[in-house]
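A.B. asks: Below: sequence and its predicted model.
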Amino acid sequence: MTGPDGAPEDAVVKGGSSIEPWLREILRCPACRSELVDAVGPEGGPELLCTGAECGRAYRIEDGIPVLLVDEARAGAPGPA
């Protein structure tokens, strides 16, 4: 079966992103190398949120592709250490 965006149903995660689970596990924040977790941005779109204690950047996901550019990240509240 497929999800609403045509991705395999098992690839659809919280926030509507369609990043494969195996890829989600290896992605890290390009600024501080901390783990990224699924989140929903202020406009309701999917994003990856850095869990770094002093970072907290949020990276948007466009068409299932995370935009991991520090210059385009949304500044957010720092995550738990």
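C.D. replies: Sure, I can see it.
A.B. asks: contacts and neighbour counts: CA atoms only from here.
C.D. replies: Will do.
A.B. asks: can you pull out the strands in the protein?
C.D. replies: All strands of the chain, identified by DSSP state E, fall at 36-40, 46-50, 58-62, 65-66.
A.B. asks: most tightly surrounded among the ones you listed?
C.D. replies: strand 46-50 (a mean of 28; mean count of other Cα atoms under 10 Å).
A.B. asks: The most centrally placed residue in the chain and Ala75: what is the separation?
C.D. replies: Note on the chain: the residue nearest the mean C-alpha position is Leu48, at 1.8 Å, using Cα atoms, centre = their mean. Separation of Leu48 from Ala75 (Cα to Cα, to the nearest Å) stands at 12 Å.
A.B. asks: Okay, one more to line up with it:
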Amino acid sequence: MPPLVEPSLLEILACPNCHSPLREDTEASELVCTDQSCGLAYPVRDHIPVLLIDEARKVG
């Protein structure tokens, strides 16, 4: 499965809420915060990450 976003872009993106790195969840088409205490997942629509806290959902 192709990446949701370009790997070079993923390297510089950070969670808008806590500034931690993000990881891809290709099955859910989301970028997920790697900080367990934050745990927000941001949607990716048409290969464009929607990094708005209001658009994020809490994982788990």
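C.D. replies: All right, it came through fine. Treat the numbers as computed from the prediction; the structure is a model and nothing was measured.
A.B. asks: follow-up on the earlier one: and for Leu48 and Ala75 of the first structure, which residues touch both?
C.D. replies: When contacts are counted by Cα atoms under 8 Å, 6 or more residues apart in numbering, the set common to Leu48 of the first structure and Ala75 consists of Ala58.
A.B. asks: circling back to that earlier point, in CSV: the strands of the first structure, plus distance to Glu25 of the first structure.
C.D. replies: Listed next are the strands of the first structure as CSV, based on distance: least, Cα to Cα, whole Å:
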stretch, distance to Glu25 of the first structure
strand 36-40, 8
strand 46-50, 12
strand 58-62, 15
strand 65-66, 13
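A.B. asks: quick one: which of those is nearest Ile26 of the first structure?
C.D. replies: The closest of the strands of the first structure to Ile26 of the first structure is strand 36-40. By Cα to Cα, the value is 9.0 Å.
A.B. asks: by how many degrees do the closest one and strand 46-50 diverge?
C.D. replies: 140 degrees (axes from the mean of the first three to the mean of the last three Cα atoms, to 10 degrees).
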